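J.: here's a sequence, model it:
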Amino acid sequence: MKDMKRLKKEIMLLGIPILIEQILTTTMGMMNTMLSSNLKGQEGINVVSAISMIDSFSYLFISVFTALAIGGTVVVAQYMGRGDCQKANEAAKQGVMSATFISILITIFLFIFNAPLIRLIYNSVEPQVMEYGIKYFGIVLLSFPFMAITLIANGVLRGAGDTKTAAISNVIANIFNIGLTYLFLYVFEWGIIGAALGISLARAIGASYVLWILMSGKKVLKLEKLYHYKPNFKFLRQIFYVGVPAGVESIIFHLGKLLTQVFIGGMGAIAMSSNSIANSIINLINIPGNALTTVSTTIIGQEIGRAEYDEARKSLSYITRFATICLVILGALSIPTAWYLVALYTDHEAVMDYATKLIQLNALATPIWAFSFVLPGGLKGAGDGKYTMKTAITGMWVFRVGLGYLFGVVLKWGVYGIFIAMFVDWAVRGTLYMIRLRGDKWLSHRLTDYEETKEKIKIQAT
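T.: Purely as a prediction, here's the structure:
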């Protein structure tokens, strides 16, 4: 049995590169928002509002790539847990190639229907924000195949226990993102077009790096004969077993988030800008939690691959508690510092006041965050994606959307109402995930034995 000292060491080895990566990535994302928001006067507010609006819409499609990345992570992790590097390599290859083809199809569709889709969904936003949004998305969507390659490639590397390469690729992409965005916004003065070009070119550079690493075999995995790719449905079935539920969950979940963004869009540019800035800072606070979510998927996946069921339960419980402690500390620190953090983005008094209160409100909910995000990360590592899908969809549409509309629109609580509904969603999902963790059903999935046995593994009671 794995002792606590070994588990802590494993968390540190996997988690520190991810933590550094996410700190740099989120910080650079904040800087990107700052670069846009610091444009003169109303221009800055409109640009930030447009980017925030399009990011919410983009995540709906990016979630497909993320889902495939989760599937690749879990399958590779379970093969590596069994010590089968050959099958881990083949699973990685199938994941990367399938994600590439799917992303190209999505990009073609969005390129054709760009403007009609944006106008249909965001028909209540201000005209200038709408115009900027259409221009921004028309460029950014062309980078989706590069993002898909990066997500799935980094996912399979993490599944193999190599979190350093994934961290390096993201850091490289984000350094180029900041540099190019600054160049295009403030030197060439290209406005919203410059912001779109900066992030798109950076994604292409990041994808090129991580793909080169995988093809060269410099790390634990190696992709071979990509130019003679043939679908291997055994591995694709395993990846999709996790990826499809995760994808459905993520798409419907982000549809709900998109709808709440529409609610906020009807509240005006100040509400949209305040929400964007607050979420940018909240993402910084959530870095340890997001890092530990990724760690939980890898560790639990490898333990399930080794049939270490008791250890998987103990590991997931510990990782969740550890994440909660980290987030509560950071949440408490954000209460007195929120105003100063917001001031880095804007000097607009109304936006500063609104965003500050949103960050302070979020701090009160940090104790429940890990139970609704880190826990399902581990459950997915065990292949329990269908349960997390059903739970997330129910929580999103019943509580976050339903209560969000009631609190934010009907009762006119504004973005505060949207946030409160979100916290209720977290609490409900976290409770359901805790109940799942205490049972044995989530341990009955062993993806790497799918073709060989096609039967559930017998679980021994603790």
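
J.: C-alpha only now, for contacts and for neighbours.
T.: Fine.

J.: hmm, who's touching stretch 70-85?
T.: Applying CA atoms under 8 Å, 6 or more residues apart in numbering, the contact partners of stretch 70-85 are 87-89, 91-92, 95, 152, 155-161, 221, 238-243, 246, 297-299, 301-306, 380-383, 447-448.

J.: tell me the contacts of residue 182?
T.: Counting by CA under 8 Å, 6+ apart, residue 182 has contacts residue 35.

J.: oops, could you answer that again for residue 371 instead?
T.: Contacts of residue 371 (CA under 8 Å, 6+ apart): 320, 324, 426-427, 429-431, 433-434.

J.: so where do the helices sit in the stretch 251-400 of the chain?
T.: With helices called from DSSP state H, counting those that start in this stretch, the stretch 251-400 of the chain shows them at 269-285, 287-305, 309-343, 349-363, 366-381, 385-394.

J.: what is the subsequent helix or strand relative to whichever strand or helix holds residue 425?
T.: Per DSSP states H and E, residue 425 falls inside helix 415-438. Once the chain leaves helix 415-438, the next helix or strand it forms, by DSSP H and E, is helix 450-453.

J.: gap between the helix holding residue 425 and the chain center?
T.: 18 Å (CA atoms, centre = their mean, to the nearest Å).

J.: could you also give me the structure for this next sequence, so I can compare it with the first?
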Amino acid sequence: MTATAKSQGPLFTKRALFTLIWPLLLEQTLSVTMGMADTLMVAGVGEAAVSSVSLVDSLNILIIQILSALATGGAVIASQYLGRRDEENASRSAAQLYSVLGISTVAVGVVCMLLSRPILRMVFGSIDEDVMRFAQQYFLISAVSYPFIGLYNGGAALFRAQGNSRISMLASLVMNVINIAGNALLIYGFGMGVIGAALATLIGRVFAAVFILWQNQDLHNPLRVQRFADLRPRRRPIMQILSIGIPSGLENGMFQIGKLCVSSLTSTLGTTAIAANAVANSVSTLANIPGNTMSLATIPVIGQCLGAGEKKQAQRYSVTLLGIAITGLAVTNAALFFLMPEVVTWFNLSAEASAMCTHVVHWFNLFSIFFWATSFTLPNALRAGGDAKFTMSVSIVSMWLFRVILSYIFVLQFHLGLTGVWFGMFIDWICRSLCFLVRFARGKWMEHKVI
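T.: All right, here's what the predicted structure looks like:
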């Protein structure tokens, strides 16, 4: 990364931004490929298998997103310390992040393994017995992988915080190659179905965690754990991490719980709707790759600017990254809109499910171009400034008021089916966009003391 000592000089050159962004773009593409590979390969087992993987993945995302919020907190703290040129405290905060993630992910994994069936029954209610059987198998193995995906996310966030996104990209590459190869071997070679897909994901996450922890200990890494004693929990750095991590975790948690409520609503529409929704969610992530990439890039860029006291640069880079996100989303969504009739044929769905899936994805493409980046990329600039409580409040209120409640109204009162579920989400995006744009324009998000 290129940075200058003079306060008036740009902290990130165009070359530095490109060096940060292109590995993130590849990493996000690989991440989406992993999700689609699971769905595609399990699709051959039948719609019950697709439905079970979809339902459990929505629960997995809830748990992983809550825990990953701690990684966001650690990345914000580390990036601001690096912007201030305080590598000693940056390294200590990194060690504390690993400790917090290790303890929390192991605890959550054990609870989910012990209570897998009651949790699934509580969240998804009455579902077909075949779907429940597949779901429990997938959930048990997924729970074993939580500590590994947690450590991977933490390490990846810390590498991005210093502008080194190449390492997290390589770790994602390792994880995806193992996952896809494992899917081919276990699902098709040994006929293990859902269990094979889960085991392949687990093995990939183990290797990714080991790889990124090994890279963390490179002598040239300013955020490496220098002494084993640094891993012992300490109040001040943990509180700094939690000041961002807890609001972000609550935001992610309530967001995903809301999505689970909507998933429960979708499950009442039948196996065809569940399968169509699963594929639509998987395919739509392809179009979101540019937005997710810029969301990841925003944390280190804005964090380092604010750590160095460069508020004008923080504003300027926020607008630049948002503009790139919107442009990229326009390209990918336009492409998916026209290719969707062909793409949906990859998933072995029934004619009814295919038509349903194509319909909602087309609507997604239109709304995503105008509202996705301002809903999900822009708030990362606010979080990098320590404004996590505001983003939490807006996200929770908008999620429950619009995405959840409106979805139930659209489905149960207006009988719009799966389309009603997705329109509740679109209205949620519009509300978030308005709130975050106003907050950004006023500049209050840069006034927080984070370190």
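
J.: so which of the contacts of residue 371 of the first structure is the most crowded?
T.: residue 429 (26 neighbours; other CA atoms under 10 Å).

J.: count the neighbours of the residue in the first structure that residue 397 of the second structure lines up against for me.
T.: Matched by TM-score structural alignment, residue 397 of the second structure corresponds to residue 394 in the first structure. Neighbours of residue 394 of the first structure under the rule other CA under 10 Å: 18.

J.: any idea how far residue 166 of the first structure is from residue 394 of the first structure?
T.: According to CA to CA, to the nearest Å, residue 394 of the first structure stands 32 Å off from residue 166 of the first structure.

J.: likewise for residue 396 of the first structure?
T.: 30 Å.

J.: again with residue 243 of the first structure
T.: On the measure of CA to CA, residue 243 of the first structure and residue 166 of the first structure end up 19 Å apart.

J.: counterpart of residue 234 of the second structure in the first structure?
T.: Correspondence of residue 234 of the second structure to the first structure, assessed by TM-score structural alignment: residue 232.

J.: so its match touches residue 95, yeah?
T.: No. Assessed by CA atoms under 8 Å, residue 232 of the first structure is found out of contact with residue 95, at 10.1 Å.

J.: more crowded one of the two?
T.: Using other CA under 10 Å, the more surrounded residue of residue 232 of the first structure and residue 95 is residue 95, with 31 against 12.

J.: mind telling me what element that one is part of?
T.: Using DSSP H and E, residue 95 of the first structure maps to helix 85-121.

J.: what's the mean distance for that helix versus the second structure?
T.: Mean deviation of helix 85-121 of the first structure relative to the second structure after superposition (mean CA distance after the TM-score superposition for the first structure): 1.0 Å.

J.: helix or strand next in line after that helix, which one?
T.: Once the chain leaves helix 85-121 of the first structure, the next helix or strand it forms, by DSSP H and E, is helix 127-140.

J.: apart from its neighbours in sequence, what residue is nearest the counterpart of residue 261 of the second structure in the first structure?
T.: Counting by TM-score structural alignment, residue 261 of the second structure corresponds to residue 259 in the first structure. Nearest residue to residue 259 of the first structure, sequence neighbours excluded (CA to CA, 6 or more residues apart in numbering): residue 401, at 7.2 Å.

J.: can you name the residues that contact the one you found?
T.: With CA under 8 Å, 6+ apart, residue 401 of the first structure has these contacts: 256-257, 259-260, 421.

J.: same deal with residue 161 of the second structure?
T.: By CA under 8 Å, 6+ apart, the neighbours of residue 161 of the second structure are 75-76, 78-79, 299-301.

J.: find the residue closest to residue 148 of the first structure in space, skipping its chain neighbours.
T.: Here the residue nearest residue 148 of the first structure, using CA to CA, 6+ apart, is residue 65, at 5.2 Å.

J.: quick revisit: sec struct for the residue nearest to residue 259 of the first structure, please.
T.: helix (DSSP: H, G, I helix; E, B strand; the rest coil).

J.: any figure for the gap between it and residue 263 of the first structure?
T.: 9 Å.

J.: ok, residue 65 of the first structure next?
T.: Counting by CA to CA, the gap from residue 65 of the first structure to residue 263 of the first structure is 26 Å.
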